[in-house]
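In: What follows is a predicted protein model with its sequence.
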Amino acid sequence: MNTPSVQVIARQSRLAARQLSSTSESVRNLALAKMADSLESVRRQILEINAQEVAKARQDGLSAAMVKRLTIDDKVFQYMLTRLRKVARRPDPLNRVLEGHTNPNGLQVYKKSVPLGVIGIIYESRPNVTTDAAGVCIKSGNAVILRGGSEALQTNTMLTDAMIEGAVEAGLPEHAIQMIRVPGHEAVGELLKMDDYVDVLIPRGGKGLIRRIAEETRIPVIKHYDGICHLYIAADAVPAQAVELAVNSKCQSVQVCNALETLLVDQRCAEQMLPLLQKAFDANDIELRGCGKAQQLLPDIVPASEEDWHTEYLAPILSIKVVGGIEEAIDHINTYGSGHTDGIVTQSLSNAQQFEQQIDSASVLINASTRLSGGGDYGLGSVVGISTDKLHARGPVGPDELTTYKWVAYGNGHLRG
């Protein structure tokens, strides 16, 4: 069978999107359930293919972080199924009346939520994005074009084919879910030109990939470049809780976008907190890089440079800065942060409110790990990524964020006077 061109795929997606926009919630939820069931039926084959691709990735010298993202084991596979089934239980994001009124002349006017249309997802390494993206798009009535990395081509192909089978069985259009199966950068370049058919692109991967897509297309892009995430330990923070939150934020998974990269410690508690923090991070093999004040209290840590405050490590490295108070912490975060996720540890409601109001980030955490910022832990089920943009979506991008709206007016022969 000939592999369809990117233009053919895009055109087929546009036609499918028109059909999807009028599907009922029950049909879309049935499709999600059948997609999960279809995946379950080929679990063994998917795990075998994925193991082969993981072995090849190691042989080819991919980084440990990339290999980890590529790997699907039984736990990850079950997580993928759970997220599909969870997103099916979410409220329907479509056909909600967002606002409405009746004019004095009797014209009924309202605004309702509708799908964006065709969503292109371009991503690296993570096969779980394949199922998450398809789930979120189907829930929100959007057709989806998937383009994963060549290192996971066979895994993504099996995942996609299984989901297509389930979706079609439930009554969705044949091309509601499609995948670009041609390896190489040329296919991505072609997709970036499909502004006649594709409504939104969502890249998932390194900064280079995201920047290339944003700069080379006229299609709107939902994205984030960096996850330079901060945690500020206020003077009144409970020491044990502060240490636990800092360690979880950094160490639970160092290679992800909501992992802690810079820790800010109030100077009024630094003398007590920094030795406790160093002991905990040493136990997790985290290299600490500190400002001058931090080095005075922890003489054996590495000096932090100006570049460190700008850096998303995605590695077992953490920069530490001692700050004079909440105002300095907020200023540092708004100066060096990427607008992704930032948190505070404090017992003070006024501190928490000031931090929440003045930090310009998509997610602000109060006495909680930065690792919680995301669709699953926010109770959204599957998401297709995190956005640090302010238009159209911000934060976790789930079904609600993949909708727009239209205005509808019902009249009875109404004319413009």
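Out: Sure thing, it's come through.
In: CA atoms for contacts and neighbours, from now on please.
Out: Will do.
In: so where do the strands sit in the stretch 151-300 of the chain?
Out: 177-179, 200-204, 229-233, 260-266, 287-290 (DSSP state E, counting those that start in this stretch).
In: of all these, which lies closest to residue 94?
Out: strand 200-204 (17.5 Å; C-alpha to C-alpha).
In: just checking, what packs against that closest one?
Out: Here strand 200-204 touches strand 118-123, helix 207-216, going by 3 or more C-alpha pairs under 8 Å, 6 or more residues apart in numbering; DSSP states H and E.
In: ok so, going back, okay, the strands of the stretch 151-300 of the chain, which one's buried deepest?
Out: Of all the strands of the stretch 151-300 of the chain, strand 229-233 has the most neighbours on average by mean count of other C-alpha atoms under 10 Å, namely a mean of 31.
In: Comparison target, given below:
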Amino acid sequence: MTDKTHSKTDHTSLITELATAGRLAQRKLARATDAEKADGLRAAAKVIRADAAAILAANEKDMDAGRANGLTGALLDRLKLDEDRLEAIACAIENVASLPDPVGEVIDSRTSPSGFGLERVRIPIGLIGIIYESRPNVTADAAALCLRSGNAALLRGGSEAIHSNRALHAAFTKGLAEVGLPEKAIQLMPTQDREAVGAMLKAAGLVDMIVPRGGKGLVARVQQDARVPVLAHLDGICHTYIHADANPDMAREIAVNAKMRRTGICGAMETLLIDANFPAGESVLAAIADAGCELRGDDRAQKLDSRVKTATSEDWDTEYLDAILAVSVVDDIDGAMEHIAAHSSGHTEAIITDSDDAASRFLGEVDSAIVMHNASTQFADGGEFGLGAEIGIATGRLHARGPVALEGLTTYKWQVKGSGQARP
């Protein structure tokens, strides 16, 4: 389907048409069995492998356009597909197919005082709109997770990956059709017009939830303009606190990994907090700096390593997504948790300590979606949590928190089973 410019009225009509078709397909999908949905995903993975040449050719068009438009090396790397990455996409779809189907799970059950049975049962959310940038693998990941959880999806990828997304979407829906599942359950927006995104964000009653995946600008716009519930996080300002009782070797290894393994992911550590009574702060900062990271810190942090530059107030609230780290020396665990409460985005925080009491306090009192003990924040990932692919990380307090996978894409309903009761 070719891209074209639409008027405001056309955008509303387009979203209404797509959403109506998606909702109808979702009702058909709701009648599919667990095995049928799993077979559909395996068929989609098979077609992606069979159509690899066409998908890679489409991706090369996007790569050529990206180079011509001056995309950075990091963005080009996100965009690039090759045989190994395409195989990883197919494997990820098959992994989702192998996960337990959450739909129909009885969350809890009881008997009411009036004698009828009550059950809370998981059901799909409905039609989920997913807005994302750069990475074409999101097309397949989002489609697989939505389908497995019984939801329809309306996908809107970034313009830089337009040919890749269309090729992956065509292969995926071809696989669904081969096993008799509705192709319209997974739709790709046929236009890159920004106004169409605005129409989708305002489509309350047609779109049940929006999931943005991308940079701060995209997520901020979605959260500001949406009239549909949004599942998202704006920043990944993740902290690691090295407690006074931390093992120095462990602290050094985890801190370097948390920052430098991959600096551009939302689970990368952006601020390191070092307890004033930790005896090996110098060696930790030296290891991070030697790994090629720029350090910005407060007065006490600067005394630990001469390479630490003076931090500004903005550094404590910045998601660098780069080899830059803010460092503060704190008096104790209370000081660390106060700093986190003031500056965290609610994504992921970690404590490094051999003290069970300190770990228990930190895990219990720090209010973020993910809290860790003696582990790198880089593990903040649905795959690492055993959830398969994830659709994103949620930092809000409602519906879902942390990596959002199949369970996070469901809601529930009450089923009441009576035996003739009439309320007096």
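Out: Sure thing, it's come through. All values derive from a computational prediction rather than experimental measurement.
In: before we move on, the earlier item: can you list the strands of the stretch 151-300 of structure 1 in JSON lines and add distance to residue 312 of structure 1?
Out: What follows is the strands of the stretch 151-300 of structure 1, written out as JSON lines (distance: least, C-alpha to C-alpha, whole Å):
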{"stretch": "strand 177-179", "distance to residue 312 of structure 1": "31"}
{"stretch": "strand 200-204", "distance to residue 312 of structure 1": "16"}
{"stretch": "strand 229-233", "distance to residue 312 of structure 1": "8"}
{"stretch": "strand 260-266", "distance to residue 312 of structure 1": "6"}
{"stretch": "strand 287-290", "distance to residue 312 of structure 1": "13"}
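In: Go through those and name the closest to residue 351 of structure 1.
Out: The nearest among the strands of the stretch 151-300 of structure 1, by C-alpha to C-alpha, is strand 229-233 at 10.9 Å.
In: picking up where we left off before, with residue 338 of structure 1 as the reference, name the closest of the strands of the stretch 151-300 of structure 1.
Out: Closest among the strands of the stretch 151-300 of structure 1, once you apply C-alpha to C-alpha, is strand 229-233, at 7.3 Å.
In: Which other helices and strands does the strand or helix carrying residue 10 of structure 2 contact?
Out: Residue 10 of structure 2 belongs to helix 8-29 when assigned by DSSP states H and E. Here helix 8-29 of structure 2 touches strand 127-132, strand 152-156, strand 186-188, helix 194-201, going by 3+ C-alpha pairs under 8 Å, 6+ apart.
In: Point out the most buried one among the ones you listed.
Out: strand 152-156 comes out most buried of the helices and strands packed on helix 8-29 of structure 2 by mean count of other C-alpha under 10 Å, with a mean of 28.
In: In structure 1, which residues correspond to it?
Out: Counting by TM-score structural alignment, strand 152-156 of structure 2 pairs with residues 143-147 of structure 1.
In: what about the residue mapped onto residue 339 of structure 2 from structure 1, distance to residue 306 of structure 1?
Out: Correspondence of residue 339 of structure 2 to structure 1, assessed by TM-score structural alignment: residue 332. Look at residue 332 of structure 1 and residue 306 of structure 1: by C-alpha to C-alpha, to the nearest Å, they are 12 Å apart.
In: which of these two has more neighbours?
Out: residue 332 (16 against 8; other C-alpha atoms under 10 Å).
In: what's the following helix or strand after the strand or helix carrying the more buried one?
Out: If you go by DSSP H and E, residue 332 of structure 1 is part of helix 326-336. Downstream of helix 326-336 of structure 1, the first helix or strand assigned by DSSP H and E is strand 341-345.
In: after that following strand comes which helix or strand?
Out: helix 349-358.
In: Which other helices and strands does the following helix or strand past that following helix contact?
Out: Where DSSP H and E defines the elements, the next helix or strand beyond helix 349-358 of structure 1 is strand 363-366. Packing contacts for strand 363-366 of structure 1, counted by 3+ C-alpha pairs under 8 Å, 6+ apart, involve strand 341-345, helix 349-358.
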